[in-house]
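Q: Let me see the structure of the following:
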Amino acid sequence: MTSFRSTNSLLFFSFILVLWLSWPASGNSSTATSAPEDYIACLLDNSHPDHPISPAIFTPDNSSFTSVLRAYIRNNRFNTSATRKPFLIVTALHVSHIQASIVCARRHNMQMKIRSGGHDYEGVSYVAEVPFFILDMFNLRTIDIDIEKETAWVQTGATLGEVYYRIAEKSKVHGYPAGVCPTVGVGGHISGAGYGNLMRKYGLTVDNIEDATMVDVNGRLLDRKAMGEDLFWAISGGGGSSFGVVLSYKIKLVRVPEKVTVFRVTRSPEQNASYIGSRWQQVADKIDRDLFIRFIMDVVNNTQTGKKTARATFHGLFLGDADRLFSVLNTSFPELALKRSEVNETSWVQSVLFWTNYPIGTSEEVLLSRTPPVNSLKRKSDYVKKPISKEGLEWIWDRMAELEAPLALTFNPYGGRMAEIRSTAKPFPHRAGNLAKIQYAVNWDEQGTEAANYYIGLTRKLHMYMTRFVSANPREAFYNYKDLDLGINHNGRESYYEGRTYGIKYFVGNFNRLVEIKTRVDPDNFFRNEQSIPTLPHKK
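A: Predicted coordinates for the structure are as follows:
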């Protein structure tokens, strides 16, 4: 594996400086001012002599264009004949390709979308209402692990599964506190804060990074020292695509036991599902921080009555063996009534597979797959600050049954190490005071706008029903769960005010600092999308 440390030494600075002397900047506009062929010519003119950009350029005339575009579309809502397509895809193979893409886009006033894994729920990394091109990072996925120092440099085109696999190659007692979906791209996951089932023990994904490299609006390759602490703070949970193109993160590996314990159990109304769910809320954020238990609410068909019935699923990871898990549960959460037959002891990397619904014992090489099943979907989020009563949970299940859709509410417990960190330490503000985060999820296979409107409408209705149970003023949301219902930025004269609509929900009191940093490092708002951080209005 090629070492990535060499690129962190900023060896390209002299090349950048020579080019930058002749690179004019352009102001912000919502539409392109040059023809695509002019942009392509600019890319070729600014190609590094040792790393030509032409192999990375895909136009609609290229036979591979459609397959490259679709390879990282993770939501079929945005894979239709009516969806606007990019006029170009640059599949960067070298940092100079990123630099040329930025400089030429500024010169020709082109809208750039930055894509790593393509899992952003609203497709903002590969869809736009105006002419645009995609800077795709999937080729830049080197992972360079130093077990002795317990760190790794990871390029943002890598997936979480690739990171986990490479860690497991080196060590049985190291892991990384990131997401449970292995096909998620590192770039979006980390830059938007990231979390996983290790967060109660070790904090968020961004609580475990030490450095980063990025290309800024001026085409400069910067590390943490060169970019400064403000900008490093902003790309550590505030969304990297608002501030530049993040090339890599230096992550801190964490210690895990050789043996962990996992379980996934369901409880029905006859098994006191609502009571167990209410008790979960009393203990999940306070229980031993080695234990992470996710609580999922959905409804299923009762095979006996044919009617919809409530189902509670409890999905757990415990950093220890089964004996100690039962000791913790018997003391803190006996209501779950977990049985020995319902748990499995395994390695940490195998627990990743279990959480992805693979059977324990599956070859770990599946973590290297970058092609998950894809369907149409809608996601929303909320924060729970006070426990919902047993009666409240039953009322929610009744509303879910009425909606007649495969909706699920996933409650992720907070507390532990994550809640001990100051809300201003990273842009992610939702720490102490939050019991759990909720993800609303619905997937469907039907094609067409009518089906999409139907399922999205049901999700919005459930979100409305939940109003009295969740945070208010603002009603908080998780930035990595992009939701355009919270507001869309058209990046025009009203950009700041449009951005504030969703920005306060995602970032609460940290929004103003993000805007100040954005205004300073990207005053012309080049790095923009439908929910990017805006600049201050007097800087427009």
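
Q: C-alpha from now on. contacts and neighbour counts both.
A: Will do.

Q: How many residues are close by the nearest residue to residue 429 once chain neighbours are set aside?
A: Leaving aside its sequence neighbours, residue 429 sits nearest to residue 423 (CA to CA, 6 or more residues apart in numbering; 4.5 Å). Residue 423: 18 surrounding residues under other CA atoms under 10 Å.

Q: can you check residue 383 too?
A: 23.

Q: any idea whether it is helix, strand or coil?
A: Per DSSP: H, G, I helix; E, B strand; the rest coil, the secondary structure class of residue 383 is strand.

Q: So it versus residue 242, what's the distance?
A: Separation of residue 383 from residue 242 (CA to CA, to the nearest Å): 24 Å.

Q: go on, residue 156?
A: In this view, residue 156 and residue 242 are 15 Å apart by CA to CA.

Q: can you check residue 57 too?
A: Applying CA to CA to residue 57 and residue 242 gives a distance of 23 Å.

Q: I'd like to know how far residue 451 sits from residue 83.
A: From residue 451 to residue 83 the distance is 16 Å (CA to CA).

Q: which stretches of the stretch 351-500 of the chain form strands?
A: Secondary structure of the stretch 351-500 of the chain (DSSP state E, counting those that start in this stretch): strands at 376-384, 408-413, 436-444.

Q: What about residue 173, how many residues nearby?
A: 17.

Q: From residue 450, how far out is it?
A: For residue 173 relative to residue 450 (CA to CA), the value is 49 Å.

Q: Repeat that for residue 533.
A: Remark: distance between residue 533 and residue 450 (CA to CA) = 32 Å.

Q: The two - which one has more neighbours?
A: residue 533 (33 against 9).

Q: Next, the second sequence, to be compared with the first:
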Amino acid sequence: MQILAGILSLFLLAFISISGASLAHNKNDFLECLTLQFQSFNSDSDSIHTPKNASYLSIFQSTIWNLRAASNSGQKPVIIITPYYASQIQAAIYCSKKHGIQLKVRSGGHDYEGLSYISQTPFFIVDMRNLRSISIDTKKNTAWVQTGATLGELYYTISQHSKTLAFTAGVCPTVGVGGHFSGGGYGMMSRKHGIAADHIIDAKLIDAKGKILDRESMGEDLFWAIRGGGGTSFGIVVAFKVKLIVIPETVTFFNVTRTLEQNATQLVHRWQYVADKIDDNLLLRLFLRSFNSSNGKRTIGAFFTSLYLGRVDDLLPIMQQKFPELGLVKEDCTEMPWIESTLFFAGLQGESLDVLLSRTQVSTAYSKGKSDYVTQPIPEHGLKSIWKFLEDEDENRVELQFSPYGGRINDFSESEIPFPHRSGNIFMIHYAVGWAESAESPRHINWIRRLYSFMARFVSKSPRAAYLNYRDLDIGMNNIKGNTSYRQASVWGFKYFKNNFRRLVNVKKKVDPTNFFRNEQSILPM
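A: Now for the predicted structure:
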């Protein structure tokens, strides 16, 4: 028996050694393939970064937003490519298929689960950071935006061309255009102007065959799919053409805080009956946090952080009529150009506008996020239970964000684009918890999962809906290895896309039948 065990051990060691050598050989062949392909396109190989390059680690870490995702990864990318040209992406696709190294594409790195930069199997990253040009046409109110650009870069560039043009998208300036637009793109002007994906009018995409397609050549089915269905399931979107929106030269910002001692419970309850029905020019966003007040006592703060597309003298009568309970006064409000308001919502007030161009976001925090949609107001006793959850966590570690719907969002049918979260929703909930040490992860993740389980009674059902841009692998995922059934994928697919999931699967089957573009929550070609 001992001799047999020894033979088995030697066999296992030999197998591991052979597998390791095979993988190393495969990586070398892959690198050689890339180098040769770049040379054939007369491209500089400086865009190829291996672990031996000094640039590798800084590029890899520079847009990792969530250390939790990175710490859970079994591997680092074998290579990072930072292309300047579409031909370099075509080369990467060719070599990926030839040598079986999985491709991941990253624009901003804000995927909550890190699916753009982690994997359990050998992979490489196509990092779009160098493909970030933005071209504004003020005569036609349009812009071509490459997907490596950030929201901050887009907002800043628009502001340099016009005081009355803008774009409706999110508030974090370091978020990449590629993932944000293709997943939907909710923001502070969505009640008036819809989401980012509603304004996409053309795109440049490289498919699994390496072909460069625009709207006409890709066809309406694929063009439909990449506007809210997540672009990385279908190809690599190099650029989006978007329709810009027209706004007033002056907008009004306010951030009013109320604690439990200042009637916060009743105000949050009342907010639910107002936020989706108030004037479309006003978006009343609500943040809920637990913190120590000035007297040292732990309390809950409700932060009404809002944008009105107009002047304060027009805003106040609306608030006095529709939400007098908040007690908003002129002194709470600040008038400014729209571009300056983007600094306030990003927590950058007082900074120069140039800060919007910064792409630096090296993370030191671990986090977990989840989402829900609310179709009926949460009763006061439900809110009080939520307060207990917030008090159970460490001070200032957690935040609930209530983002109102209604207005222009409702003007589209659920199937207009893959993003289905339209009429019937009062608001969306974003749950977030953050912490500083990896060892703390189980406790904090358990907390947010318990809260999410408790909230099931108050949120949408059949399916319990979720927002793709707040990626959450807890709601279901594809198998890392082996086939995934339609039934298994539909568990998460219907939560993000409702009935649009079926059409997305059909598009995937047509444009990427071998499932070349894949991740743990990518559309499958069933």
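
Q: Got a TM-score for the two of them?
A: Once superposed, the chains reach a TM-score of 0.93 (TM-score structural alignment, normalised by the length of structure 2), with 502 aligned residues with a CA RMSD of 1.7 Å.

Q: out of residue 451 and residue 83 of structure 1, which sits in the busier spot?
A: Between residue 451 of structure 1 and residue 83, counted using other CA under 10 Å, the more crowded position is residue 451 (15 against 12).

Q: Centroid-nearest residue for structure 2?
A: residue 469 (3.5 Å; CA atoms, centre = their mean).

Q: which residues sit in contact with the counterpart of that one in structure 1?
A: The alignment partner of residue 469 of structure 2 in structure 1, by TM-score structural alignment, is residue 480. Residue 480 of structure 1 sits next to 120, 188-189, 192-194 when contact means CA atoms under 8 Å, 6 or more residues apart in numbering.

Q: swap the cut-off to 6 Å and go again
A: residue 192 (CA atoms under 6 Å, 6 or more residues apart in numbering).

Q: And the helices in the stretch 1-150 of structure 1?
A: 5-8, 13-20, 36-45, 65-70, 95-108 (DSSP state H, counting those that start in this stretch).

Q: what range in structure 2 does the third one sit on?
A: Okay, so that is helix 36-45 of structure 1. Aligning helix 36-45 of structure 1 against structure 2 (TM-score structural alignment) gives residues 27-36.

Q: try the last one
A: Residue correspondence for helix 95-108 of structure 1 in structure 2, counting by TM-score structural alignment: residues 86-99.

Q: Look at residue 156 and residue 242 of structure 1 and report which has more neighbours.
A: Between residue 156 of structure 1 and residue 242, residue 156 has the larger neighbour count (other CA under 10 Å), namely 30 against 24.

Q: quick one: what's aligned to that one in structure 2?
A: Using TM-score structural alignment, residue 156 of structure 1 lines up with residue 147 in structure 2.

Q: list the contacts for the aligned residue in structure 1 for residue 135 of structure 2?
A: Mapped onto structure 1 by TM-score structural alignment, residue 135 of structure 2 lines up with residue 144. By CA under 6 Å, 6+ apart, the contact set of residue 144 of structure 1 is 152-153.

Q: Can you tell me the closest non-neighbouring residue to the aligned residue in structure 1 for residue 509 of structure 2?
A: Using TM-score structural alignment, the partner of residue 509 of structure 2 in structure 1 is residue 519. Distances taken as CA to CA, 6+ apart put residue 535 closest to residue 519 of structure 1, at 4.6 Å, once the chain neighbours are dropped.

Q: In three-state terms, label residue 503 of structure 2 for me.
A: Assignment for residue 503 of structure 2 (three-state DSSP): helix.

Q: Count the neighbours of it for me.
A: Neighbours around residue 503 of structure 2, by other CA under 10 Å: 16.

Q: how far away is it from residue 497 of structure 2?
A: 10 Å.

Q: same thing with residue 9 of structure 2?
A: 49 Å.

Q: same question, residue 3 of structure 2
A: Distance from residue 3 of structure 2 to residue 497 of structure 2, by CA to CA: 57 Å.

Q: These two: which is more packed in?
A: residue 497 (27 against 8).

Q: what sits against the counterpart of that one in structure 1?
A: Aligned counterpart of residue 497 of structure 2 in structure 1: residue 507 (TM-score structural alignment). Residues near residue 507 of structure 1 by CA under 6 Å, 6+ apart: residue 429.

Q: Residue 430 of structure 2 now?
A: Residue 430 of structure 2 neighbours (CA under 6 Å, 6+ apart): 370-371, 400-401.

Q: What's it aligned with over in structure 1?
A: That one, residue 430 of structure 2, aligns with residue 439 by TM-score structural alignment.

Q: To what extent is the nearest residue to that match once chain neighbours are set aside buried, counted in neighbours?
A: Leaving aside its chain neighbours, residue 439 of structure 1 sits nearest to residue 381 (4.6 Å; criterion: CA to CA, 6+ apart). When neighbours are defined as other CA under 10 Å, residue 381 of structure 1 has 22 of them.

Q: Endpoint to endpoint, stretch 342-349 of structure 1 covers what distance?
A: Terminal residues of stretch 342-349 of structure 1 lie 19 Å apart, using CA to CA.

Q: what's it aligned against in structure 2?
A: Residue span in structure 2 matched to stretch 342-349 of structure 1, by TM-score structural alignment: 332-339.

Q: Work out the gap between the matching stretch and the centre of the chain.
A: 26 Å (CA atoms, centre = their mean, to the nearest Å).

Q: Check what contacts stretch 159-169 of structure 1 and list those residues.
A: Contact partners of stretch 159-169 of structure 1, identified using CA under 6 Å, 6+ apart, comprise 182-186, 367-368.

Q: just to revisit the earlier point, could you count how many residues lie near the match of residue 509 of structure 2?
A: 21.

Q: Could you look up the SS state of it?
A: Taking three-state DSSP, the label given to residue 519 of structure 1 is helix.

Q: Repeat that for the one 5 residues further on.
A: Taken by three-state DSSP, the conformation at residue 524 of structure 1 corresponds to coil.

Q: That one: neighbour count?
A: Neighbours of residue 524 of structure 1 (other CA under 10 Å): 21.

Q: And for residue 132 of structure 1?
A: Residue 132 of structure 1 - counted by other CA under 10 Å - has 25 other residues nearby.

Q: so what's it closest to, chain neighbours aside?
A: Closest to residue 132 of structure 1 by CA to CA, 6+ apart is residue 111, at 4.6 Å.

Q: Equivalent analysis for residue 122 of structure 1, please.
A: residue 482 is the one closest to residue 122 of structure 1 (CA to CA, 6+ apart), at 6.0 Å.
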